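Undergrad: generate coordinates for the sequence data below:
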Amino acid sequence: MGMAETSIPQALARAAGHGGSLTVLDAAMRPARLSLRELDERAAAVATGLRRAGVAPGDRVCVLAPTSPRMLLALFGLWRLGAVAVMLPHERRGDAGEARAFLAHRVAVAGATALLTDRAPEVRALLAGSPADGPASEVPDGFRVLDLDEAAAGVTGPPPPVPEADRLGMLQFTSGTTGTSKAVPVRQGQLVGNVLTCMEVLGMRPGHTYVSWLPFYHDMGIVSVAGLLAQGVHAVVLPTENFLRRPSCWMETVSTWRAEITAAPDSAYRLAAKAQQLRPAALDLSRLRVAINGAEAVTADIVDETLRVLGTSGMPAASLCPTYGMAETTLVVSAAGADRPVRVLGPEEGPAGGDGYPRPARPLVSCGRPLPGTGVSVRSADGRELPEGHIGEVQVCGPGVTDGYWRGPGAPPDTAGVLADGRLRTGDLGFLYEGELYVCGRIKDMIIAGGRNLYPEDYEIAADGVPGVRPGQVIAFSLPDTERMVVVAEGMGGEESLRRTARELFDRLRTTVQHAPAEVVVVRAATLPKTSSGKKRRGACRELYLSGGLQVVSGAR
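TA: Presented below is the predicted three-dimensional model:
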């Protein structure tokens, strides 16, 4: 596949001569700043130390640590060495047995030789397990847990050779919304090139300031920071935990640092707008030029709420830029330009759909035009390219498309069912209209009821408007081998109010959507299954429903 002709270290060294910096905020929002020249020099020292510790170019090295200067130095040190970064979610996942199994599995899939962490003794003990558990058999022989502080300190000495653009830069695990998460191999040149193209399309420039709270185990988090720094942008990074505890800190940071660029998923903009409504802060968002909205479905109501609430603080209407992309395309496939307000098609506007799939019953947000050099086509189940306005599978080709799924060192990537004649089969349904891409939903998530194809998102968005339902915390799915569907919603309030919520939700859906659900279930807050990046896992929710594993408070049918 094509890509930029520079690796991350090559681009960083070039950008260092034109300014740019990395600022990392701690839990108390205190800044630690590195110029790009300092970052380049210290990354070389880290690479030298890692090589001395036995890490070789091409080795997969897991990184398990929260956002901090030392974590970022280790990350750029891995890239400087030519090693492959494998970023892992650092939050504890369930009990020790679950955390151990998750960590051992990721290490084994990556074929990792080492892991860098800020809590090395704890991780060593976790992987060793208890005598009753037996050894973590999935962890390869010779695997080492390295201390992040020691690695980030670096050592003096001749640095290793600078890697080229075709060197593998990271293994990015997919979100796993419809199945098991898979590892996607991404080359350094793709990390640089995809962001460079986005900058050109969206009018971002060296010297602009970018604010991000996104976790580095998420593709939007790691690719955006790496790619923008490599182009001479000032990056201001705050801990993900700060945003999760207090969503208002995101736009406060954008305002304080006078940022021109930021990025986040759709649901994060909802949280930022809600926070500003509840506790209005004196924000100045007038310098914001590019507010990328991606990584999950972009919804018209959140676009409207974001611009209505944050617009009073100066956020320009044209700054919100919906995008479409995924780990398998490095990051971005298409982007709405930052030169006009977001385009939204109502259910009765634009094309009516076709080729067996109905037009969704909700407004659809344009994800803009494909990036230059990237081709997007919409195809039927038998591979025919469909005309404009017809709904089918979105397929992508271009320099950002990766080679397939990782199967281990030396093995060719797995392309079965993924690549068709050089095109990535995304598994998403959508259509092109006047040159712009509109995404309808996931093929695997489609509901068949009453002999019709239905979109779960139509039900989930309709449910959001019912009092007592936690916004964005609704999952709809069909039951296997039946034409029955179920809607599960997280509720707010006591048991009596939740029973009332279930009845009101059932009545709302029965009268506002195409086909009434067989059952509505209200569960306790924060119990719906999500991916590590916060995406809904509809299949997992279905399994919990069938096995009785949901924390049900009330229901209606």
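Undergrad: when you work out contacts or count neighbours from here on, use the C-alpha atoms and nothing else.
TA: OK.
Undergrad: now the strands for the stretch 251-400 of the chain?
TA: 261-264, 290-293, 320-324, 334-335, 344-345, 353-354, 357-358, 364-365, 369-370, 375-379, 392-397 (DSSP state E, counting those that start in this stretch).
Undergrad: which of those strands is buried the deepest?
TA: For those, the largest average neighbour count (mean count of other CA atoms under 10 Å) is found in strand 320-324, namely a mean of 27.
Undergrad: want to put them side by side, so please do this one too:
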Amino acid sequence: MKPNRDYFASSEHHQTLLHAFLTLKNTDDIGVTCVTNKGEVSTSWSTLVQRAQRRAHWLQRQGLAAEQTIGLALPNDTLFIECFFACWMLGCIPVPLARPGLLGPQSLERTRHIATDAGLQQLLCPQEDHTQYDPLGDIVQCMPVQPLTEADSPKAPIVDIPITPESIGLIQYTSGSTSRPKGVVLTHKNLITNCNKMSEEYPFGQQESFSSWLPFYHDMGLIAELLTVVSLGLPFYLMEPLTFLQDPFIWLESLSRHRCTLAVAPNFALAHCVRRITETQLDQLDLRTLRALYLGAEPISEVAVKDFTERFQRTGLTPNVIGSAYGLAECTVGVSRSQSSQGLHFDTVDREQLAQGKAVYVESDDAMDTKKIACVGKIYSEHYGIIVDDEGHEVEERTVGELWVRGPSVMKGYWNNDKATKEVLVTRDGQRWLKTGDLAYFAKGELYICGRNKDLLIIRGKNYHPEDIERAAEQIELIRSGQTVAFSIPGDATEEIVIVCETAAPVSEHSSLAQKVKGHINTQVGLKVKHVELQPPRTIPKTTSGKRQRRLVRTIWMKMRGHV
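TA: Take a look at the predicted model:
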């Protein structure tokens, strides 16, 4: 299968992404290549369109009909793609789900909540996962997805598509980093608009291709990658998240060998590659064709970016390849993005002033007195953003407040949850705005994200972001990167700081390690930590997208100590 082609499709003239997908019915020279540790399997877009049509007839015979909600707990491969678009062909509403076990003990409980909340008619899963859903039998019917046979071939292709731009295209459940997951209702117009906005300013050439390991149950993997690839008709190199986590070289080697030009990843992926890739493996990589690696989904660390670019410089990777993006499920996925090929820009601000709500630029690089915040670019065209204070008044540049956005990518609302919808969708000057819950500021028209409003720590009247405390702790040897959670608890005179960290260090070393963590946080952030809780690896719960569940960890910590 060819790694590139001489033209690219455009979804701008299509009503929906399903219409864009169907136009790929004659594209047989490029498609999706599934990469594993055992090899690769390529499938052309034309074959995937045919499979999706056959799958739609199969689902129809199982009783699926328009406007039904259908859970998709499927692998990160072509099976998910054919079932997803088959649902759209029938006018069904897909609800992506994590497969059992991917999120630890949380997986089944999360699926139970979503199945109940979304009123799932069916849950599609691979045959090997079927029995794991037996405990949910009283809530939803689980349907193993069998291989297609000749009998599943349609007598005629589907012509009448029972969807419009205003139809519900997807229910994307939030990761639940600060609350229980809610179903974000996205229309087909939301989806195609956001995909177009994410790609409109990127200078696409004649040899573009996308590589991804992000899960389809998360909006970055599904919308920012899969659906955007479909909208452009690009070659797509795909793998399971677990494949990357177990061996990131497989992803990097695929990028290198297939001369991929585009990729998206969370910040932690950079540190994971730096930590796991050997010198011998480095010598096998050629990343000169990689033109853009966008970071999103979590705060961006300057240290992680610098370590990654320096480590992989010998592969031909240049710092200007690294870009940044910001978004949230309630705005489909994307809100802003840095300009391509210009690299990342970090704003150095006074830490004391930031605690007072002012982002004052300073020249100093003193880690004790300053904080570096990544620029996430300008808001997409036809979308707008403002920063407001606690009373809802717009504030001036370099003043920290809550980010509100509006535009055609903003969700319809939360599924069957009017109360939650009214809390985040508000009217201002006759316009419909989304309250993101993120603290941010603008500088020269570009956006900078400081953290989550609900996660903010207020100590002696000053505002502190838990990310700063967590990053300081992770600089200590033996503390696992990305596996720390900071929060506050009531104290005698003021709030007290607690940080929970994962470590593989023996218990005999925990006392001295905890003291090192306390001392370093005091030096770097200027805060005295009351409690350092050390836990073994893989014990701190995270969301489906790998975000830290600070409120959940806090609740567990308080309950373990007899607090309500």
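Undergrad: drop the TM-score for these two in here.
TA: The TM-score (TM-score structural alignment, normalised by the length of the first structure) is 0.89; 531 aligned residues with a CA RMSD of 2.7 Å.
Undergrad: picking that back up, now for the strands of the stretch 251-400 of the first structure, which one comes closest to Val469 of the first structure?
TA: Closest to Val469 of the first structure of the strands of the stretch 251-400 of the first structure is strand 364-365 (CA to CA; 22.3 Å).
Undergrad: mean shift of that closest one relative to the second structure?
TA: Here the mean offset of strand 364-365 of the first structure against the second structure after fitting is 0.6 Å, by mean CA distance after the TM-score superposition for the first structure.
Undergrad: residue range for that strand in the second structure?
TA: The aligned range for strand 364-365 of the first structure in the second structure is 373-374, by TM-score structural alignment.
Undergrad: check stretch 526-534 of the first structure too.
TA: Using TM-score structural alignment, stretch 526-534 of the first structure pairs with 538-546 in the second structure.
Undergrad: and what of stretch 445-455 of the first structure?
TA: Against the second structure, stretch 445-455 of the first structure falls on residues 455-465 (TM-score structural alignment).
Undergrad: buried set for the matching stretch?
TA: Going by neighbour count (16 or more other CA atoms under 10 Å), the buried part of stretch 455-465 of the second structure is 455-458, 463-465.
Undergrad: check stretch 122-130 of the first structure too.
TA: Buried-residue list, stretch 122-130 of the first structure, by 16+ other CA under 10 Å: 123, 126-129.
Undergrad: which residues touch Asn86 of the first structure?
TA: That one is not Asn; residue 86 of the first structure is Val. 60-63, 110, 170-172, 217 (CA atoms under 8 Å, 6 or more residues apart in numbering).
Undergrad: from Ala281 of the first structure, how far off is it?
TA: Separation of Val86 of the first structure from Ala281 of the first structure (CA to CA, to the nearest Å) stands at 38 Å.
Undergrad: do Asp355 of the first structure as well
TA: 49 Å.
Undergrad: so how far does the helix or strand containing Ala235 of the first structure sit from its counterpart in the second structure?
TA: Element membership for Ala235 of the first structure (DSSP states H and E) is strand 234-237. Strand 234-237 of the first structure, aligned to the second structure and superposed, deviates on average by 0.8 Å (mean CA distance after the TM-score superposition for the first structure).
Undergrad: what sits up against the match of strand 364-365 of the first structure?
TA: 299-302, 324, 344-349, 448-450.
Undergrad: now do the strands in the stretch 1-150 of the second structure.
TA: Using DSSP E, counting those that start in this stretch, strands in the stretch 1-150 of the second structure cover 31-36, 39-44, 69-72, 93-96, 122-126, 141-145.
Undergrad: what sits against the alignment partner in the first structure of Ser336 of the second structure?
TA: For Ser336 of the second structure, the aligned residue in the first structure is Ser334 (criterion: TM-score structural alignment). Ser334 of the first structure sits next to 323-325, 367-371, 437 when contact means CA under 8 Å, 6+ apart.
Undergrad: cool, and Ala352 of the first structure?
TA: Applying CA under 8 Å, 6+ apart, the residues near Ala352 of the first structure are 358-359, 389-390.
Undergrad: buried among those? Make that a ChimeraX selection.
TA: Paste this into ChimeraX to select the buried members of those, with burial taken from 16+ other CA under 10 Å:
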select :358,359,389,390
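Undergrad: just the closest of the contacts of Ala352 of the first structure to Leu419 of the first structure, please.
TA: His390 (21.5 Å).
Undergrad: relative to Arg460 of the second structure, how far out is the aligned partner of the closest one in the second structure?
TA: Here His390 of the first structure is matched to Thr399 in the second structure, going by TM-score structural alignment. Between Thr399 of the second structure and Arg460 of the second structure the computed distance is 20 Å (CA to CA).
Undergrad: likewise for Cys34 of the second structure?
TA: Taken as CA to CA, the span from Cys34 of the second structure to Arg460 of the second structure is 53 Å.
Undergrad: so how far is Arg432 of the second structure from the aligned residue in the second structure for Ala381 of the first structure?
TA: Matched by TM-score structural alignment, Ala381 of the first structure corresponds to Asp390 in the second structure. Distance, Asp390 of the second structure to Arg432 of the second structure, using CA to CA: 18 Å.
Undergrad: more neighbours, those two?
TA: More crowded of Asp390 of the second structure and Arg432, by other CA atoms under 10 Å: Arg432, with 15 against 8.
Undergrad: gap between the helix or strand containing that one and the chain center?
TA: Assessed by DSSP H and E, Arg432 of the second structure sits inside strand 431-443. Relative to the centre of its chain, strand 431-443 of the second structure is centred 18 Å away, using CA atoms, centre = their mean, to the nearest Å.
Undergrad: quick one: classify the residue of the second structure positioned farthest from its centre as helix, strand or coil.
TA: Going by CA atoms, centre = their mean, the residue of the second structure most distant from its centre is Lys155, 39.3 Å out. Here Lys155 of the second structure takes the coil state, with states given by DSSP: H, G, I helix; E, B strand; the rest coil.
Undergrad: pull out the buried residues from stretch 521-528 of the first structure.
TA: So stretch 521-528 of the first structure, judged by 16+ other CA under 10 Å, has buried residues 521-524, 528.
Undergrad: what's the closest of those residues to Val474 of the first structure?
TA: Leu528 (8.1 Å).
Undergrad: the closest one is in contact with Gly472, isn't it?
TA: No - contact criterion CA atoms under 8 Å: Leu528 of the first structure and Gly472 do not qualify, at 10.8 Å.
Undergrad: of the contacts of stretch 373-374 of the second structure, which belong to helices?
TA: Glu302 (DSSP state H).
Undergrad: among the contacts of Ala352 of the first structure, which two are most distant?
TA: Top of the distance list for the contacts of Ala352 of the first structure (CA to CA): Pro358 and Gly389, 11.2 Å.
Undergrad: quick one: contacts for Lys454 of the second structure?
TA: Lys454 of the second structure makes contact with 178, 437, according to CA under 8 Å, 6+ apart.
Undergrad: cool, thanks, talk later.
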